[in-house]
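Participant: how does the following fold in three dimensions:
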Amino acid sequence: MRSCSVKKDERFRILHVIRPAAGGMKRHLIELLRHTDYSFFAPAVAGPPGELLDEVASLGVPTYPLALRGELAPWEDVKAVFSLLSLLRRENFSLLHLHGFKAGLIGGLVGWLLRPPPSIVLTIHNSLFFGEGSGKQRFLARIEAFLSRRTFKVIAVSQALRAELVTKFHLPSEKVVVIPNGIDLTPFTLGVLFPTILRELPLPAGVPLLGTVARLVPQKGLPCLLEALALLPAELRPGWLIVGDGPLRQELEDKARALGLSHLVVFAGYRPPEEIPSILKVIDIFVLPSLSEGLPLALLEAMAAGKPVVATAVGGIPEVVQEGRTGYLVPPGDAQALARALLSLLESPDRAREMGEAGRKRVEERFSSQRMAQEVMAIYREALAARG
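Facilitator: Now for the predicted structure:
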């Protein structure tokens, strides 16, 4: 993958800047680094010390500690601005690639302070607006819009996210491009490993199994799926395996108990990424009832595993899931519509298998990490050419 035929000091140095990340944003960055053209680019990563920087370092990519927090923290954010400014004055980076709104805020400020200003590319992975958006979110949108004037391109991971950036952030449409997320397809072409998690499932034999891989946070809409399960006929209710953790776990466990579903719902907690392909291979239907999304990697992985999908028509999900062909789309927060879609697949397992196969082919054709990296590197080349 790496070919260092060009001397190191002749390659273009790219600095990725990222906040604390353990989900899709982290995996996006790792896949981008794995498929970077190392004969032309020399990437490095600045972010908070910990698991992410350790994984980056294991790839042989240089890392720089940067105390960047996920939430707004004015004093710490000011220190992060000056730390990043100092790093860029010491090191000769050709381009900054900022990941997410917080890195965009910090890196955007640095772009205004540094002379000469660096070339900047910003990737937005998720919507800033959950619901109609709070006053703080609208204020941040105005700041981001101002700072983005120094940004060469803003990459959105879906058309829906691009539309938000143009309409709500008022970014120039020609500045915002769409590069969908991509995944490594290799684990899904290998033989299925029997995940140890299945030996822990207290489910009756022969019960169909729904699966969800997600953070347990409000925007994932997981209480709605519990309500949908309660609406299904008792004799057709499937099991539900939830892989992931987060602040809503106790609330979800309490709700499952109140609805009489505890015997069917298994909270597996966090599982390392290398286990996910095997887990997805053994579920029957992947369900993602989100209220807000960018373009979820877990959805792409489920389709790569050949699973039919029932998901909400939010964010970039309708750009991936083809209604009636690779799965079903339902309105967010609509438990009855979710229950009807699940029942349709539970009653037609042959149809479900056909949808899963169509989804697998779609992801293989359109959503590989190699394709994503190639398109990002094309943006790098444009930015560097424009800089001269």
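Participant: going by C-alpha atoms from here, please, whenever you check contacts or count neighbours.
Facilitator: Will do.
Participant: please, where are all the helices along the stretch 1-150 of the chain?
Facilitator: Remark: helices assigned in the stretch 1-150 of the chain by DSSP state H, counting those that start in this stretch are 24-34, 51-58, 74-90, 100-113, 135-147.
Participant: compare with the first, here's sequence two:
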Amino acid sequence: MPTIVSVFGVEPIRIGGTETFARELSTQLAGLGWDSVLCFLDEPPMEVRRFLDLPNVTIEVLHDSINVSWKSAKGLASILRRYRPEILHLHFTGFLGVYPWVARLCSVKRVFFTDQTSRPAGYVLHRASLWKRGLVRVINLPLTKVSCVSDYGYRCMTSLGVLPDDRYEMIYNSVDLSRVCPSAERAAKARRRYSIPEDRTVVAQVSWIIPEKGILELVEAARLVLQKNEKVQFVFVGEGSFREQYAKDAVAMGLGDHVTWTGLVQDPFGDGVYDLADIVCQVSNWEEVFGWVIAEAMAYGKPIIGTNVGGIPELVADQKSGFIVERGDSAAMADKILKLVENPELRKKMGRLGTEAARTRFDLHANVKRLVELYGVGGNDNSRHGG
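Facilitator: Predicted structure coming up:
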């Protein structure tokens, strides 16, 4: 059978956006008679492996693929020689590297790259220098297409001028809507699991617990909110190197049992994270190229509070499906949280608008179908820029 090899420079530690994308892609490829080889940085845990277990799927480990080392290049070459794919698709591996040329030397016909890069805070769109444009064109000569996951990402890439505009495509990251099944029972179980009183409105942020995600700013917003309304619980879902320090900071602020740190949740949908949340925040400091958690929360009908960075304003319609605040502005975050806490009808209204947007723009099945057509597999191969 013809084969596509997908390289993901991430560890498949939970059933998140990358893993649901990999499963949907493999499912659609199976229907077209193609095999799917999924390469991750490490072996997936059993729950994730079961989720990805399809008849046409093979899982491989490609250590250090995110850093494009000599060792990882040799590892990729070995995988390509073993499976002899028609197509190689690179995700989370960096735009500058030898992988496209490794694919060319292994007779891979088409090579795709998806840009999932969030830029540093304050990043300004710019045109690359002449020598850099020339170097990048040589390095990426074997690339068939670059897929961008937001209009923001598309503008960042095309502004560099390193490749012709017709080599870029925009297809949003997406949500598996078939897994979005709101459940009061799951919400109640999650509330009991984390010992959250029934009378508290839950404000959640699902992300890595690192400075780039604005965690400390949201903890400060929690302090301001709780000064005015003690019937609120802040839940931080995720793991990260700063989790212990931020938890200590919350205690030092006197927030006590009003802040919950769940650690890693392997399946946020199945474990009721979005069922539990009344309000979802994504208050990043860096320029998020896309907010997967935002799209997931919108699909669940939750109002969003996001920062005015990167692609987040594309996802959240300010004053409609949520609120946009400036990066680092804890007072503004607190103000919007209180508005939503005190107005359940506003939460419902914004949630409905978010759900409509998610179903229109972030439907995983529809957007993966577009990607498969871009591959030239089982559909027309006409590229277009759109969402």
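Participant: before we move on, back to that, so of the helices of the stretch 1-150 of structure 1, which one's packed in deepest?
Facilitator: Most buried of the helices of the stretch 1-150 of structure 1, by mean neighbour count (mean count of other CA atoms under 10 Å): helix 100-113, with a mean of 23.
Participant: hmm, back to that, as TSV, the helices of the stretch 1-150 of structure 1 with distance to Leu216 of structure 1 would be great.
Facilitator: Listed next are those as TSV, based on distance: least, CA to CA, whole Å:
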stretch	distance to Leu216 of structure 1
helix 24-34	14
helix 51-58	20
helix 74-90	27
helix 100-113	20
helix 135-147	22
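Participant: which one, of the ones you listed, ends up nearest to Arg360 of structure 1?
Facilitator: Within the helices of the stretch 1-150 of structure 1, the stretch nearest Arg360 of structure 1 is helix 24-34; the backing value is 19.2 Å (CA to CA).
Participant: chain center to the closest one, what's the gap?
Facilitator: Per CA atoms, centre = their mean, to the nearest Å, the displacement of helix 24-34 of structure 1 from the mean C-alpha position of its chain is 9 Å.
Participant: before we move on, what about stretch 33-48 of structure 2?
Facilitator: Between the centre of stretch 33-48 of structure 2 and the centre of its chain there are 18 Å (CA atoms, centre = their mean).
Participant: quick one: end-to-end distance for that stretch.
Facilitator: End-to-end distance of stretch 33-48 of structure 2 (CA to CA, to the nearest Å): 24 Å.
Participant: same check on stretch 269-288 of structure 2?
Facilitator: End-to-end distance for stretch 269-288 of structure 2: 22 Å, by CA to CA.
Participant: do the same with stretch 63-77 of structure 2
Facilitator: 13 Å.
Participant: who's in contact with it?
Facilitator: 7-10, 40-42, 62, 92-94, 97-99, 102-103, 106 (CA atoms under 8 Å, 6 or more residues apart in numbering).
Participant: rewinding a little: who wins for proximity to Ala352 of structure 1 among the helices of the stretch 1-150 of structure 1?
Facilitator: Using CA to CA, the helices of the stretch 1-150 of structure 1 put helix 24-34 closest to Ala352 of structure 1, at 26.4 Å.
Participant: counterpart of Phe234 of structure 2 in structure 1?
Facilitator: Under the alignment (TM-score structural alignment), Phe234 of structure 2 pairs with Trp240 in structure 1.
Participant: OK, contacts around its match?
Facilitator: Trp240 of structure 1 is in contact with 209-212, 264-266, counting by CA under 8 Å, 6+ apart.
Participant: am I right that it is in a strand?
Facilitator: Yes - Trp240 of structure 1 sits within a strand when classified using DSSP: H, G, I helix; E, B strand; the rest coil.
Participant: got the contact list for the nearest residue to Met1 of structure 2 once chain neighbours are set aside?
Facilitator: Once flanking residues are discounted, Met1 of structure 2 sits nearest to Trp34: 5.8 Å by CA to CA, 6 or more residues apart in numbering. Going by CA under 8 Å, 6+ apart, Trp34 of structure 2 touches 1-4, 56.
Participant: what's the closest non-adjacent residue to the residue positioned nearest the centre of structure 2?
Facilitator: What sits nearest the mean C-alpha location of structure 2, by CA atoms, centre = their mean, is Trp292, with 3.6 Å. Of all residues not flanking Trp292 of structure 2 in the chain, Gly17 sits nearest, at 6.5 Å (CA to CA, 6+ apart).
Participant: that neighbour -> structure 1?
Facilitator: So Gly17 of structure 2 corresponds to Gly24, using TM-score structural alignment.
Participant: name the element Val293 of structure 2 belongs to?
Facilitator: Assigned by DSSP states H and E, Val293 of structure 2 belongs to helix 292-299.
Participant: whoops, I mixed them up, Leu338 of structure 1
Facilitator: helix 335-347.
Participant: the next helix or strand after that helix vs structure 2, average distance?
Facilitator: Next helix or strand after helix 335-347 of structure 1 toward the C-terminus (DSSP H and E): helix 349-366. By mean CA distance after the TM-score superposition for structure 1, the fitted helix 349-366 of structure 1 averages 1.3 Å away from its aligned residues in structure 2.
Participant: which position in structure 1 pairs with the residue nearest to Met1 of structure 2?
Facilitator: Counting by TM-score structural alignment, the partner of Trp34 of structure 2 is Phe41.
Participant: about what we covered before: JSON lines for the contacts of Trp240 of structure 1, including distance to Ala80 of structure 1?
Facilitator: As requested, the contacts of Trp240 of structure 1 are exported to JSON lines (distance: CA to CA, whole Å):
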{"residue": "Leu209", "distance to Ala80 of structure 1": "45"}
{"residue": "Leu210", "distance to Ala80 of structure 1": "42"}
{"residue": "Gly211", "distance to Ala80 of structure 1": "39"}
{"residue": "Thr212", "distance to Ala80 of structure 1": "35"}
{"residue": "Leu264", "distance to Ala80 of structure 1": "46"}
{"residue": "Val265", "distance to Ala80 of structure 1": "42"}
{"residue": "Val266", "distance to Ala80 of structure 1": "40"}
